[in-house]
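1. I need the structure of the sequence given here:
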Amino acid sequence: MAEPTISVIIPAYNAAAFIAEALLSVLNQTSPADEVIVVNDGSTDNTRQVAASFEPHFGGRLIIIDQANAGVAAARNAAYRRASGELVAMLDADDYYLPAFLATARRAFTLMPDIVLFFGDTEIVDANGPTGRLNSEGKPVRTLPAIEIDGLFKVRGSTFTTLLEGSYIPVCAAAVRRATALAVGLFDLSVRTSEDRDFFCRLALRGPMAFSREVMAHERIHGGNISISTHRVDLARNVLTVMRKLRRPEHACLMSDQERSALEAVYKDEFFNYVYNLSSAGWRAYVKGVAMLPADERLAALHPKHLARALAAAVGMSSND
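-> I've put the predicted structure just below:
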């Protein structure tokens, strides 16, 4: 059986400092990519020039798309639509592969032709270099029920219920069946901070997934603390939007009874989390946020506990919950 073709897609915004390392890691794969697509997402530095300097090394396999800045999800979607490979491997411009990633991904899809996604582990990199910390630490991937097949692991049953709680799939070490990604509608541009979880949940409803416990890529973490209250509200709103969307009939019809029950439980938790964060942000944010909720959620959001919390936040007091 012929191995599947693979397109590597790299969204890049002001990534001149890192994209050479990303492209070099693709160039150094033991099993070469069939094509590499860089989407220059409106960069104002010399990201495009750095990427273009690699064109001679890829022998016509490097494609650069220029677009106005639209965000990482839109850049990935543009690359998916341009890609021709049976598989799409996603690499962010500031991350980089280990040499065996594409070979391992091809082997996984060849051994398990029904899977829709394969992923490996990643090691976290900070400003000082590799940290020794793994993406999988403390995450469900370490306890997923799986069948070992030639050193790789095929998840038994759906990964949907565990992904509902949060994505543990590192984008920079994931390869997706392109036809399935297109079938589920790619990344949702209306979801700004939970787009990975949303995308992987929808993929999980379409077929099994497999993984390697080996480190397949280095994932760069940038500094900066953005855990301010308004950001927490935005995060919670986006997660609730994802859960609300997954309850739609076109997705719910693909779920088992267990998956639907799990979704309802997470939806309720995330609704409470959103309203809690909203009311903690103060009265004005609370009133504005509640007004934007669908009618069936608005009444629950007006519970006296939430009202009291919003009033307390407005006057600088602390409620008891």
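2. Only C-alpha atoms from now on, for both contacts and neighbour counts.
-> Will do.
3. now T193: how far from W283?
-> Taking Cα to Cα, to the nearest Å as the measure, T193 falls 24 Å from W283.
4. Look at these two and report which has more neighbours.
-> Taking T193 and W283 together and counting by other Cα atoms under 10 Å, W283 has the greater number of neighbours (21 against 16).
5. That one: what's it in contact with?
-> If a contact means Cα atoms under 8 Å, 6 or more residues apart in numbering, then W283 has A310, L311, A313, A314 as its contacts.
6. got a list of what R237 touches?
-> With contact set as Cα under 8 Å, 6+ apart, R237 has these partners: Y274.
7. Y286 versus that one, what's the distance?
-> 12 Å.
8. Pull up the overlap in contacts between those two.
-> Here R237 and Y286 share no contacting residue, scored by Cα under 8 Å, 6+ apart.
9. From the contact counts, what lies against the one helix or strand D296 maps to?
-> Using DSSP states H and E, D296 sits in helix 295-301. In terms of contact count using 3 or more Cα pairs under 8 Å, 6 or more residues apart in numbering; DSSP states H and E, helix 295-301 is assigned the packing partners helix 283-291.
10. May I see the buried residues of the helix it packs on?
-> Of the residues in helix 283-291, those with enough neighbours to count as buried (16 or more other Cα atoms under 10 Å) are W283, A285, Y286, V287, G289, V290.
11. another one to check against the first:
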Amino acid sequence: MNSLALCIPAYNAAIYLPRLLQSAQKQVIPFNEILVYNDCSTDDTAAVAESYGATVITGNMNMGCSYGKNKLAEVTTSDWIHFHDADDELLPNFTTLAHNWLKTPDCPDVVLFDYEWRDNNTGQLLAVVHFDKNELEKDATAYAIQNQINPFCGLYKKPRYLEVGGYDIDPLILYNEDKAFHIKLAKNGLTFSAESEVSIINYRIENSMSAANIKKCVIAQYHVLEQTVATHGQKYTAELAEELFKNAAVLAKEDAWDYVNKALRLARNLGHKVPSNAGKAFRLLISINPFMAMWLREKLIRLFKPHLRNA
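-> Take a look at the predicted model:
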């Protein structure tokens, strides 16, 4: 029961798919299935995918990548699923590392793989993202609350994925559905671990959906945190409050002031009045008037940027 499917949700991805599918063909151990969900693309996404031997499932209307991932999970006959964004790439060692995990006696339900973050135009290495294996295994819910986990770095046990219902397609969490998804998996008891050898490249692409919709992403993150407070707020008060303070800071940057107020209020309702890493002056001000403290901080950052950006 170690079959492995590469599942790719795709919308107008014809320009990027060759790179990913070529990298899939270079794996030492072939994928058992390569599936592409064509989300009503208006370009040659389906034709390009088929030219590389992928099985294409085409939707009747554009529903978004979360719906596409759920549909691919339903269709695949493999025991394990690896989702991948159409504009990213696999290194040749990915399936070898994956099968090493699948052969272990007590393989966790979710394995996360470290990845490189590179500029799409120049290939410049921007960062290497590592997951903390010990923290994941100790408390996956806390880790998922505090860290962004993207689907292109995950290996998922299909029966467990289907058991919890896969991705939620709630429009409130659109643009931050990956964080919601991994919190959901952890909250439902799926076990997590991490592979430390890098095997994936994630590319920074100008005008990508996330880059073009930062405000929508950070508002969606608020709703993910709000939903998590409703279900796990009593156990993870500190972790959630810290994320809400961070969320409020980015919301302020995006001038989403009504949501700044909501995030600050929710953090305080959890019993935390100040962020743990704030300076003395900011801690004092935010304890007195949270909204005014965040407003003043953002105005100062805009005036003296970049000197106060990380204050």
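12. Please work out the TM-score for the two chains.
-> In this superposition the chains share a TM-score of 0.74, using TM-score structural alignment, normalised by the length of the second structure; 281 aligned residues with a Cα RMSD of 3.8 Å.
13. List just the nearest of the contacts of W283 of the first structure to E219 of the first structure.
-> In terms of Cα to Cα, no member of these lies closer to E219 of the first structure than A313, at 37.5 Å.
14. I'd like the distance between the closest one and D257 of the first structure.
-> According to Cα to Cα, A313 of the first structure stands 40 Å off from D257 of the first structure.
15. These two: who's more crowded?
-> A side-by-side neighbour count of A313 of the first structure and D257, using other Cα under 10 Å, places A313 first with 17 against 11.
16. Spit out the contact partners of V184 of the first structure.
-> Contacts were defined as Cα under 8 Å, 6+ apart; by that measure V184 of the first structure touches F199, R202, L203.
17. One more: L144 of the first structure?
-> If you count contacts by Cα under 8 Å, 6+ apart, then L144 of the first structure has V155, R156 around it.
18. Then the one 5 residues further on?
-> By Cα under 8 Å, 6+ apart, I149 of the first structure lies in contact with L111.
19. Equivalent analysis for R297 of the second structure, please.
-> F282.
20. Go again with 6 Å.
-> When contacts are counted by Cα atoms under 6 Å, 6 or more residues apart in numbering, R297 of the second structure is found next to no other residue.
21. and it, which of the three is it?
-> What DSSP: H, G, I helix; E, B strand; the rest coil gives for R297 of the second structure is helix.
22. now swap in A79 of the first structure and tell me
-> With three-state DSSP as the criterion, A79 of the first structure reads helix.
23. can you count the residues close to it?
-> Burial of A79 of the first structure is recorded as 25 neighbouring residues (other Cα under 10 Å).
24. cool, and I301 of the second structure?
-> 16.
25. so the longest strand seen in the second structure aligns onto which residues of the first structure?
-> What stands out as the longest strand in the second structure, according to DSSP state E, is strand 192-204. Counting by TM-score structural alignment, strand 192-204 of the second structure falls onto residues 209-221 of the first structure.
26. mind listing what's buried in the matching stretch?
-> Along stretch 209-221 of the first structure, the positions that meet the burial threshold by neighbour count (16+ other Cα under 10 Å) are M209, A210, F211, S212, V215, M216, A217, H218, E219, R220.
27. circling back: mind checking how far the helix holding D296 of the first structure is from the chain centre?
-> Taking Cα atoms, centre = their mean, to the nearest Å, the mean C-alpha location of helix 295-301 of the first structure is offset from the chain mean by 29 Å.
28. And for stretch 38-53 of the first structure?
-> Distance of stretch 38-53 of the first structure from the chain centroid (Cα atoms, centre = their mean) equals 22 Å.
29. buried residues in the host helix or strand of N273 of the first structure?
-> N273 of the first structure is located in helix 257-280, with elements delineated by DSSP H and E. By neighbour count, and taking 16+ other Cα under 10 Å as the criterion, the buried residues in helix 257-280 of the first structure are 259-260, 262-264, 266-267, 270-280.
30. Touching that helix from outside, list them.
-> Counting by Cα under 6 Å, 6+ apart, residues outside helix 257-280 of the first structure touching it are T161, V233, A236, R237, L240, M243, Y286, H306, R309, A310, A313.
31. tell me the angle it makes with helix 283-291.
-> Between the axis of helix 257-280 of the first structure and that of helix 283-291 there is an angle of 150 degrees, by axes from the mean of the first three to the mean of the last three Cα atoms, to 10 degrees.
32. Most neighbours of all the contacts of helix 257-280 of the first structure, which one?
-> Neighbour count (other Cα under 10 Å) singles out A310 as the most crowded of those, with 28 neighbours.
33. Setting aside sequence neighbours, what's the nearest residue to it?
-> Excluding the flanking residues, the one nearest A310 of the first structure by Cα to Cα, 6 or more residues apart in numbering is S279, at 4.2 Å.
34. Same check on T45 of the second structure?
-> Closest residue in space to T45 of the second structure, ignoring its immediate chain neighbours: A14 at 4.3 Å, by Cα to Cα, 6+ apart.
35. tell me the angle of the longest helix along the second structure relative to helix 237-253?
-> Of all segments of type helix in the second structure, defined using DSSP state H, the longest is helix 214-232. Inter-element angle recorded for helix 214-232 of the second structure and helix 237-253: 160 degrees (by the same axes, to 10 degrees).
36. Would you mark the buried spots in helix 214-232 of the second structure?
-> In helix 214-232 of the second structure, the ones that count as buried by 16+ other Cα under 10 Å are 215-226, 228-229.
37. Export those as TSV, with columns for distance to F31 of the second structure.
-> What follows is the buried residues of helix 214-232 of the second structure, written out as TSV (distance: Cα to Cα, whole Å):
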residue	distance to F31 of the second structure
K215	37
K216	35
C217	32
V218	35
I219	37
A220	34
Q221	33
Y222	37
H223	36
V224	33
L225	35
E226	38
T228	35
V229	39
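38. Pick out whichever of the contacts of V184 of the first structure sits closest to R106 of the first structure.
-> When the contacts of V184 of the first structure are ranked by distance to R106 of the first structure (Cα to Cα), L203 comes first, at 18.4 Å.
39. Give me the distance from the host helix or strand of that closest one to the chain's centre.
-> Secondary-structure element containing L203 of the first structure, defined by DSSP H and E: helix 195-204. Computed by Cα atoms, centre = their mean, the separation of helix 195-204 of the first structure from the middle of its chain amounts to 7 Å.
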